[in-house]
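Asker: what follows is a predicted structure for the sequence shown.
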Amino acid sequence: MYIRSLKVRDLRAVASARLELLHPGRVDGRSGADGTLPRPRFDNVNLILGVNGAGKSTLLDGIALGVLSPIIAQAGFRPHFLIRRGPLEKHADRATLDIDMVVHRQDGLKKGSEARRRVATSVERRGDVERIVGYDDSHPIWEGMFSEESPAFLIVGYGATRRVESSANVDTAARSRARQLRYERVASLFEEQFTLRPLTSWLPEWSSRNPGRHKQVVNLINRLSGEDVRFTGVLERGEYVFRTKRTDVPFSALSDGYKAFIGWVGDLLYHVCMGCPKGMKLVDNKGVVLVDEIDLHIHPKWQRTIIPTLARALPNMQFVFTSHSPLVVGTLERANIHLIETNRLGRPVLRRPDEEIYGLSADQILRSDVFGLESTRDPSFKAHLDALSGEAAIGDREAAMTFMRQVAQGQGAALPEEPSEPPEWVRRLAARST
């Protein structure tokens, strides 16, 4: 299953929006509604950008709710404040989600390699109670959604507060009773306290149950984790050991960045493993992966490679990310990027960047229309530089020299012991001002 588009109305802060998504194998409209942009390097990646409160997380929630609505209301999820609220007289009574999706043989399709399905979901309010009204699930194509062992309709989501449950606290039976599996896969998008399954809760049994699949998981984690940490697949005192440049450490002793990343990747591989048909490689599974704040706790060095690594390692997964990092943005082309902006009426508007992004520096991206910053410097220091520039423009040689030093070296630039001659451009500027 892949998502072609999502249309939202009156969901949380989003009054109305339409999101066109890339997915593996999409030909028409591959780069947007008009299909005019060139094909990007990664046709399985979508990145949503916008200021805080613009509605990025809401769009991820909308995808999950729209796909899983036939079962999500009975799966442990209680809708709360999903319907957009404005001034009392402008309260909406319902929110709507319209999804255009592609289904495959993995989803139970009997004929052909793929087919399109359009489904509509609503969230309705009665008094203080909200309830989800799912789409008609009577067609045989939806049967796989009601089987926990089925590989059909794989959609997994990870919220910005994601964290892994302690190995000592895992109670698999209690987790199964609390939430239906398909809702559990997206629960961290909606529940801040929700914890992900640790590797130790499911991977050890695969070493004997299916050694080949166990090896695939170990190899995938290593491929995704980068060069600075390696997953050994070895258990010591109930914890998996990871090899860093300096020493071997248990999962609990890894940095927050590695724990956050390996935590959701391990959880994702659990859900892929559980439904993967016998004889199929894990990387051949199709599905949708939603990740809020993909750069969470990630060092800038890693931010420059994290999305390309995921896209290449899992080429049949459709990814939808959000981020605030220019280093993450710079690894993609504008065909992969969706900007959420607020119009003069305060409503979100989705569009692609006006200029190509791939290959620009972080500073250039921050000052492009993607982030729209006038400068990346501290506002007070920029005002100080502007003042020096103004003084230099009217012939103040000392201000010109100070400006150059501080532009190049920051506020800590040392004054020379003896004044030196200013460069030719400063002398010409001073001459024109006199």
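Answerer: All right, it came through fine.

Asker: contacts and neighbour counts: CA atoms only from here.
Answerer: Fine.

Asker: for this protein, which helix is longest?
Answerer: helix 256-275 (DSSP state H).

Asker: now it: buried residues?
Answerer: Buried residues in helix 256-275, counting neighbours by 16 or more other Cα atoms under 10 Å, are found at 258-273, 275.

Asker: what packs against it?
Answerer: helix 211-225 (3 or more Cα pairs under 8 Å, 6 or more residues apart in numbering; DSSP states H and E).

Asker: just checking, next helix/strand downstream of the helix it packs on?
Answerer: Per DSSP states H and E, the first helix or strand lying C-terminal to helix 211-225 is strand 229-236.

Asker: tell me the angle that next one makes with helix 256-275.
Answerer: Compare the direction of strand 229-236 with that of helix 256-275 by axes from the mean of the first three to the mean of the last three Cα atoms, to 10 degrees and you get 70 degrees.

Asker: now strand 229-236: buried residues?
Answerer: Going by neighbour count (16+ other Cα under 10 Å), the buried part of strand 229-236 is 229, 230, 231, 233.

Asker: and here is the other one:
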Amino acid sequence: MRIERIEVKNFRGFASRAFEFSPSFNVLIGDNGTGKTAILDALSIAAGAIFLGLEGATPPGIHRDDVRRVMHTSGEVPTLEALYPVEVRCRGLIEGKSLEWARTLEGPNKHTTHGQTSDLSKRTLSWRSQVRKGKDVVLPLIAYYGTGRLWLQRRARQSTASDGARVLKPRSRFRGYHGCLDPSSNHKDFVSWFKTMELIQLQEGRALGTLGAVKHALRECMRDWTDVRYDLRLGMLVASKKDGAQLPFDMLSDGARSMLAMVGNIAYRAATLNPHLREQAPSQTPGIVLIDELDLHLHPNWQREVVDDLRKVFPQLQFVATTHSPFIVQSLRENELINLDDQSRETLPSRSIEDIAQEVMGVELPQRSHRHQVMMEAARKYYAALEQAKGSKGKELQRLKQELDELSAPFSDDVAYHAFLEMQRGKAGLPGDDS
């Protein structure tokens, strides 16, 4: 399953906008407030339509907060009006077949419509029937990871600190959809699954290919870590580094915890949805994964590699992510970047970080710090004021002296720079700012 195109109408800040997506990786960039997270939310509504008729997950609908509102200032009292209908229209591939579907909210007292999802519903009802008969149908993976994922991991650990992860009893394959489109969902199910599989290995005295595949996915995406296991004595995941050090999950860096939990959760869902694929479940499960701020807590070295790592470990998945990192942008391939600031798509791997930051992301002179730029601008104004002061008298001279004082004051902590400005002031025959 993958989404090729989505069109939104009256959704959040978009009056009407369409986006097309590449089959492997898509990264959304743009200034704050341009709608990156809104697109992810619209995609979750579109992709979540597959849950109509399936147990294990609730399809997300269009909510009141998703409705576009406009301000009117006619008269003395401004008004804020909601615009309907709100529509999320989608075109995608399901099991190799092109389908189109839409979900609409017609008014403030209405519910999200399902009437334009009949073709998709027929497909998902077929999955339900085959799963109940024990058929080896491949179910697509759907998942959404929001910016609060690390904080919610901490909350989940606190709630289970007393008894550790539970052992999972056999459940439906559709359990792999539980909480998958809640961007605030936690990783408790993944940890419980990991513990259960470790216990089965011990009981049966043999390695489980599915657990091995999940561990392989973690190793490929963690780079400096050689193994992850569930320690029964500690009641938590433990990671082993290449230098032999072992650290409990709680002691890992924020970036390592965030990546381990997300990759592990994706691999766990693939193994739960498609157990018949065994060790091939992570690499052969298709689907869609949404990630808000892919660079969250990751060092720049890791940011440069994370896209290729995810692409390699989960080759059948379509990723749509947001970022503010030029390192992630630099790692993309043709047509994988969606720039909301200028609606462009371009290939960037051969461009420097400075070029990407300045020309693509709109950062002015990224080669220099913002403070340096402010200092240079202040120096230009300072010299201009000195030139004016040379022939000035009376009130005009006092005004220029005050202007010089204001220009130099922010840099009093930089002794050399401040002394240089004072020296130039002395050369012009004007008293210093402390006179």
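Answerer: Looks like it came in fine. Given the structure is predicted, the values throughout are model-derived calculations rather than measurements.

Asker: TM-score of the superposition?
Answerer: Here the TM-score for the pair of chains, by TM-score structural alignment, normalised by the length of structure 1, is 0.71; 352 aligned residues with a Cα RMSD of 3.4 Å.

Asker: for residue 350 of structure 1, give me its contacts.
Answerer: 17, 18, 19, 338, 339, 340, 341 (Cα atoms under 8 Å, 6 or more residues apart in numbering).

Asker: part of a strand, is the fourth one?
Answerer: Yes - assessed by DSSP: H, G, I helix; E, B strand; the rest coil, residue 338 of structure 1 belongs to a strand.

Asker: and it, how many neighbours?
Answerer: Residue 338 of structure 1 has 24 neighbouring residues, counting by other Cα atoms under 10 Å.

Asker: top strand in structure 1 by residue count?
Answerer: In structure 1, ranked by residue count with DSSP state E as the criterion, the top strand is strand 114-126.

Asker: which residues sit against that strand?
Answerer: Taking Cα under 8 Å, 6+ apart as the rule, strand 114-126 of structure 1 contacts 65-67, 69, 82-83, 93-105, 109, 130-135.

Asker: cool, stretch 13-33 of structure 2 as well?
Answerer: Under the contact criterion Cα under 8 Å, 6+ apart, stretch 13-33 of structure 2 has outside partners 2-10, 34-36, 68-69, 307, 311, 315-324, 329, 332, 335-341, 361.

Asker: how about a cut-off of 7 Å?
Answerer: Among residues not part of stretch 13-33 of structure 2, those counted as contacts by Cα atoms under 7 Å, 6 or more residues apart in numbering are 2-10, 35-36, 68, 317-324, 335-341, 361.

Asker: which parts of stretch 181-197 of structure 1 are buried?
Answerer: Of all the residues in stretch 181-197 of structure 1, those buried under the rule 16+ other Cα under 10 Å are 181-190, 194-197.

Asker: and of those, the nearest to residue 171 of structure 1?
Answerer: Nearest to residue 171 of structure 1 out of the buried residues of stretch 181-197 of structure 1 is residue 197 (Cα to Cα; 9.9 Å).

Asker: mind listing what the closest one touches?
Answerer: Residue 197 of structure 1 is in contact with 164, 165, 267, counting by Cα under 7 Å, 6+ apart.

Asker: quickly note the distance from it to residue 181 of structure 1.
Answerer: Noted for residue 197 of structure 1: a distance of 12 Å to residue 181 of structure 1, by Cα to Cα, to the nearest Å.

Asker: can you check residue 366 of structure 1 too?
Answerer: Computed with Cα to Cα, the distance linking residue 366 of structure 1 and residue 181 of structure 1 is 40 Å.

Asker: repeat that for residue 266 of structure 1.
Answerer: 16 Å.

Asker: ok, residue 71 of structure 1 next?
Answerer: In this view, residue 71 of structure 1 and residue 181 of structure 1 are 10 Å apart by Cα to Cα.

Asker: so which residues of structure 2 form helices?
Answerer: Taking DSSP H, the helices of structure 2 run over residues 36-47, 118-132, 149-159, 188-204, 209-222, 254-273, 281-284, 300-303, 306-313, 326-330, 353-355, 370-390, 394-408, 415-427.

Asker: circling back: which of the contacts of residue 197 of structure 1 are retained in structure 2?
Answerer: Of those, the ones still in contact in structure 2 (both residues aligned by TM-score structural alignment, their matches' Cα atoms under 7 Å) are residue 165.

Asker: leaving out sequence neighbours, find the closest residue to the corresponding residue of structure 1 for residue 264 of structure 2.
Answerer: Residue pairing (TM-score structural alignment): residue 264 of structure 2 is matched to residue 266 of structure 1. Spatially, and ignoring its direct neighbours in sequence, residue 266 of structure 1 is nearest to residue 199 (5.9 Å; Cα to Cα, 6 or more residues apart in numbering).

Asker: residue 91 of structure 2 now?
Answerer: Per Cα to Cα, 6+ apart, closest to residue 91 of structure 2 is residue 100, 4.4 Å.

Asker: which one in structure 1 is aligned with that neighbour?
Answerer: Aligned counterpart of residue 100 of structure 2 in structure 1: residue 118 (TM-score structural alignment).

Asker: closest to the centroid, which residue in structure 1?
Answerer: residue 321 (2.0 Å; Cα atoms, centre = their mean).

Asker: pull the contacting residues for that residue.
Answerer: Taking Cα under 7 Å, 6+ apart as the test, what residue 321 of structure 1 contacts is 46, 47, 48, 290, 291, 292, 293, 294.

Asker: run the last query once more with 10 Å
Answerer: Counting by Cα atoms under 10 Å, 6 or more residues apart in numbering, residue 321 of structure 1 makes contact with 45-49, 56-57, 60, 157-158, 289-295, 307, 337.
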